[in-house]
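S.K.: 3D model of this:
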Amino acid sequence: MTIELNIPNMACGACGETITTAVKKIDPTATVQADPKTKQVKIETKASQVAVESAITAAGYQVA
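M.R.: Here you go, the predicted model:
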């Protein structure tokens, strides 16, 4: 499943790495493409969107 999210407070590459780590904790096989310039994250995962959003929120980022 492909999930595309807007993360308004993602400011830099390190933020993208933190989000990637959070997603990979719930699905180690997930692929994450984070673009701080557009604030967009594209995730290919087997996890549910609710689980992904929860993981990102727990890492300290807003999901819009």
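
S.K.: use CA for all of it now, contacts and neighbours both
M.R.: OK.

S.K.: can you give me the end-to-end span of stretch 31-48?
M.R.: Criterion CA to CA, to the nearest Å; first-to-last residue distance in stretch 31-48 is 14 Å.

S.K.: so where do the helices sit in this protein?
M.R.: Here the chain has its helices, by DSSP state H, at 13-26, 49-58.

S.K.: nearest to Gln40, out of those?
M.R.: Closest approach to Gln40 among those (CA to CA): helix 13-26, 9.7 Å.

S.K.: which elements pack onto the closest one?
M.R.: Under the contact criterion of 3 or more CA pairs under 8 Å, 6 or more residues apart in numbering; DSSP states H and E, helix 13-26 touches strand 31-35, helix 49-58.

S.K.: could you also give me the structure for this next sequence, so I can compare it with the first?
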Amino acid sequence: MTLQFKVSNMACSACSDTITKAIHTVDSTANVQADPKTKLVNVETQAAESAIKAAVITAGYTVE
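M.R.: Down below sits the predicted model:
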């Protein structure tokens, strides 16, 4: 399934790397595209949306 959500406090490429790593702790095969300019994260995953969002929040980011 494909998920898209906004992460308003993602500011740079280091942030997108941190978010990608956090998502990979939930689903190591997830395809993650995190764009700090648009603040959008697109995830192709088999994991539950709630688990993906929880990983991003745990990494210190705000999911809208």
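
S.K.: and Thr38 of structure 2, what pairs with it in structure 1?
M.R.: When structure 1 is aligned by TM-score structural alignment, Thr38 of structure 2 is paired with Thr38.

S.K.: any idea how far Glu53 of structure 1 is from that match?
M.R.: Applying CA to CA to Thr38 of structure 1 and Glu53 of structure 1 gives a distance of 18 Å.

S.K.: swap in Cys12 of structure 1?
M.R.: For Cys12 of structure 1 relative to Glu53 of structure 1 (CA to CA), the value is 19 Å.

S.K.: among the two, which residue is more densely surrounded?
M.R.: Using other CA atoms under 10 Å as the criterion, Cys12 of structure 1 and Glu53 rank with Glu53 on top: 19 against 13.

S.K.: contact partners for the more buried one?
M.R.: Listed by CA atoms under 8 Å, 6 or more residues apart in numbering, the contact partners of Glu53 of structure 1 are Val63.

S.K.: got it, and Thr45 of structure 2?
M.R.: Thr45 of structure 2 neighbours (CA under 8 Å, 6+ apart): Met1, Thr2, Leu3, Asp27, Thr29, Ala30, Asn31.
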